[in-house]
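Q: Based on what follows, work out the 3D shape:
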Amino acid sequence: MTPELQLALETAERAGTLTLGFFNRKSLQVFSKRDATPVTEADRSAEALIRSAIASRFPQDGLLGEELEEKPSANRRRWIIDPIDGTRSFIHGVPLYGVMIALEEEGAMRIGVINFPALGQLFYAERGCGALMNGSAVSVSSIASIGEATVVFTEKEYLLDPPGDHPVDRLRLQAGLVRGWGDCYGHMMVASGRAEVAVDKIMSPWDCAAVIPVVTEAGGCCFDYRGDTVIDGEGLVSSNGALGSVLLETLRGRGVEPC
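A: Purely as a prediction, here's the structure:
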């Protein structure tokens, strides 16, 4: 295990333990950000812990987090942090929130760690080394029929927006099962073979960064609504390999290489 992955795992577990101290607390302080989304004292404390741990070990690396100011990189390496992905779930006592830490090198995602402290599940991956959950390998499903697929989503807009021709949006009418198990938990359901597609129409870099290495190392695909694997695109779709190839072919035109 590389020093970077070891640090990410240890820090995600420490931050997860910190968040559990606030979880289901009746006196939890909740604030409203400029974009009207909620943030809690747990979010801010967890991000501060993660930033401190990374900065003390890799002081030249950049830091980008959801809650605090970005620190520029001096070496083309950047850690991307979401201290609590699924803050609304956290506020309501739903245990499907995750602590997310990712490492980007030369513009590509190298490491992704997602800790679900209230579930006792720790997903992680490093490029070229496979994906694991609590030390055991995970992989996407082999389901190739959309009619047999489970599709999970986060935002209500995925169901409420008027029907369109986008192939990802059409899944809600074609899939065998559609459920709102969202945020990073939905994407990890894909990585572990418990769902075939996870859809987020609204995403920021810290929402995507840790997801991409885990899903791709598990044999799946991650891409935005344009078919690009980026952390700053239009939403994020995670899929198993079979259905992902079909979706990408539809998005990009025939001849796309299977993912």
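
Q: alpha carbons only for contacts and neighbour counts from here, please
A: Fine.

Q: Following the strand or helix carrying residue 199 in sequence, what is the next regular element?
A: Using DSSP states H and E, residue 199 sits within strand 197-200. Remark: after strand 197-200, the chain's next helix or strand is helix 205-208, criterion DSSP H and E.

Q: contact partners of that next one?
A: Applying Cα atoms under 8 Å, 6 or more residues apart in numbering, the external contacts of helix 205-208 come out as 64-66, 80-82, 85, 100, 184, 231-232, 236.

Q: Okay, and which of those residues map to strands?
A: The strands, defined by DSSP state E, take in 64-65, 80-82, 85, 100, 236 from these.

Q: got the residue ranges for the helices in the chain?
A: Taking DSSP state H, the helices of the chain run over residues 3-20, 41-57, 87-91, 157-160, 167-174, 183-191, 205-208, 211-217, 241-252.

Q: Another sequence for comparison is provided below:
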Amino acid sequence: MTEFEAFAVELSRIAAGVALPFFRAEFQQVNKASGGAFDPVTEADRAAERAIRDRIKAVYPHHGIIGEEYGEENATAEHVWILDPIDGTRAFISGLPTWTTLVSLRHQGQPVIGAIGQPYIGEIFLGGPSGARLIHRDGERPLKTRACKAVPEALSATTDPGIFQGPDREAWDRVQAAVRLARFGCDAYAYAMVADGRLDLVVESELKVWDWSALMPVVTAAGGAFTGWDGQPPSAADGRVVAVGDPDMIAPVLALLHPR
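A: Take a look at the predicted model:
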């Protein structure tokens, strides 16, 4: 494990230590959306991000930080940590153990390390230069995606079909009709299951840079592929992503998303 990979694990554990006491307990929550939508943020989100920001500044003061709750600091630095202290806040406030803590390191503009932590279960899915591994209470083991080239054989996931709007919803409907099984409501945990060879495909839109940056290194280090809907690396400006366990599935999935 490299120095920065170990630090990503440390940050994931710090966030877990802050967030876990709030889970299935009483805490304040605020709806940060407008117009009748519901986009909650909790005391746990904010406290966890403050804690990991403080640790980054103490250890790597010249590194940049981008976080969901407290924005950007030195975001053009060579090394930038990208943080989502609780991804899946709706699951968190509902008492469902599918929320995660997301920590990523971006080097020269590209995510190179990702950690997907599920504190209640006690798991950290880590991807980076030294490979992909699941760190859990009893030790650790390698992560490896599984072979699945045919879309009709795929087990797929998305957080909620309601996130897709207009043509994007039509695209998702084509994917859902083509796969063997579609599961909903897993948020970032679905990508961990792709890396662990349990799911084959995740398709999503409307993601922010802190939503997907940690996922990409975990999936790719485990042998999968992670792209935008256009087949290019995802960007902060376009939150539509595809993750597959078998890279050979990218082409047929993109064909479903953009039929000729």
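
Q: Counting neighbours, what do you get for residue 22 of the first structure?
A: Residue 22 of the first structure sits with 18 neighbouring residues when counted by other Cα atoms under 10 Å.

Q: okay if I get the helices of the first structure as CSV plus distance to residue 139 of the first structure?
A: CSV is the format used below for those (distance: least, Cα to Cα, whole Å):
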stretch, distance to residue 139 of the first structure
helix 3-20, 19
helix 41-57, 28
helix 87-91, 26
helix 157-160, 26
helix 167-174, 22
helix 183-191, 6
helix 205-208, 19
helix 211-217, 8
helix 241-252, 10
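
Q: Could you look over those and pick the most buried one?
A: helix 211-217 (a mean of 29; mean count of other Cα atoms under 10 Å).

Q: To what extent does that one diverge from the second structure after superposition?
A: Relative to the matching residues in the second structure, helix 211-217 of the first structure has an average distance of 0.4 Å after the fit, by mean Cα distance after the TM-score superposition for the first structure.

Q: how about that helix, which residues of the second structure does it hit?
A: Mapping helix 211-217 of the first structure onto the second structure (TM-score structural alignment) gives residues 215-221.

Q: Next, the residues that contact that stretch from outside, please.
A: For stretch 215-221 of the second structure, the external contacting residues (Cα under 8 Å, 6+ apart) are 102, 111-116, 125-129, 131-132, 145, 188, 191-192, 194-195, 225-226, 243-245.

Q: Can you get me a residue count around the aligned residue in the second structure for residue 110 of the first structure?
A: Using TM-score structural alignment, the partner of residue 110 of the first structure in the second structure is residue 112. Residues near residue 112 of the second structure, counting by other Cα under 10 Å, number 23.

Q: Can you give me the distance of residue 112 of the second structure to residue 154 of the second structure?
A: 27 Å (Cα to Cα, to the nearest Å).

Q: Please apply the same query to residue 81 of the second structure.
A: For residue 81 of the second structure, the distance to residue 154 of the second structure equals 33 Å [Cα to Cα].

Q: Compare those two (neighbour count), which wins?
A: Neighbour totals were compared for residue 81 of the second structure and residue 154, and residue 81 leads with 28 against 21 (other Cα under 10 Å).

Q: show me what contacts the alignment partner in the first structure of the more buried one?
A: Alignment note (TM-score structural alignment): residue 81 of the second structure maps to residue 79 of the first structure. Counting by Cα under 8 Å, 6+ apart, residue 79 of the first structure touches 61-64, 101-104.

Q: before we move on, back to that, can you say which of the contacts of stretch 215-221 of the second structure are buried?
A: The neighbour count (16 or more other Cα atoms under 10 Å) marks 102, 111-116, 125-128, 131-132, 145, 188, 191-192, 194-195, 225-226, 243-245 as buried among these.

Q: which ones among those residues are found in strands?
A: Of these, the ones assigned to strands by DSSP E are 102, 111-116, 125-128, 131-132, 225-226, 243-244.

Q: Give the aligned equivalent of residue 193 of the second structure in the first structure.
A: Correspondence of residue 193 of the second structure to the first structure, assessed by TM-score structural alignment: residue 189.

Q: quick one: the residue nearest to its match when sequence neighbours are not counted from residue 52 of the first structure, how far?
A: Leaving aside its sequence neighbours, residue 189 of the first structure sits nearest to residue 195 (Cα to Cα, 6 or more residues apart in numbering; 5.3 Å). Residue 195 of the first structure sits 35 Å away from residue 52 of the first structure, taking Cα to Cα as the criterion.

Q: ok, now residue 140 of the first structure?
A: In terms of Cα to Cα, residue 140 of the first structure sits 34 Å off from residue 52 of the first structure.

Q: can you check residue 69 of the first structure too?
A: 13 Å.

Q: cool, and residue 4 of the first structure?
A: For residue 4 of the first structure, the distance to residue 52 of the first structure - Cα to Cα - is 14 Å.

Q: Kindly report the same for residue 130 of the first structure.
A: From residue 130 of the first structure across to residue 52 of the first structure, the span is 28 Å (Cα to Cα).

Q: same deal with residue 110 of the first structure?
A: As defined by Cα to Cα, residue 110 of the first structure lies at a distance of 21 Å from residue 52 of the first structure.

Q: Over to residue 40 of the first structure?
A: 19 Å.

Q: Check residue 28 of the first structure too.
A: Residue 28 of the first structure is 23 Å from residue 52 of the first structure, where distance means Cα to Cα.

Q: cool, residue 99 of the first structure as well?
A: 15 Å.

Q: Over to residue 112 of the first structure?
A: Taken as Cα to Cα, the span from residue 112 of the first structure to residue 52 of the first structure is 18 Å.

Q: For residue 222 of the first structure, which non-adjacent residue is spatially closest?
A: Nearest non-adjacent residue to residue 222 of the first structure, counting by Cα to Cα, 6+ apart: residue 238, 4.5 Å away.

Q: residue in the second structure matching the one you found?
A: Alignment note (TM-score structural alignment): residue 238 of the first structure maps to residue 243 of the second structure.

Q: I'd like the distance from stretch 99-108 of the first structure to the chain centre, please.
A: Centroid separation for stretch 99-108 of the first structure versus its chain: 11 Å, with Cα atoms, centre = their mean, to the nearest Å.

Q: Contacts for that stretch, please.
A: 8, 12, 15-16, 76-85, 109-117, 206, 209-210.

Q: Stretch 38-47 of the second structure now?
A: Residues contacting stretch 38-47 of the second structure (Cα under 8 Å, 6+ apart): 18-19, 22, 27-33, 69, 85-86, 89-90.

Q: which one of the residues you listed is nearest residue 96 of the second structure?
A: Using Cα to Cα, residue 90 is the member of the contacts of stretch 38-47 of the second structure that sits closest to residue 96 of the second structure, with 8.6 Å.
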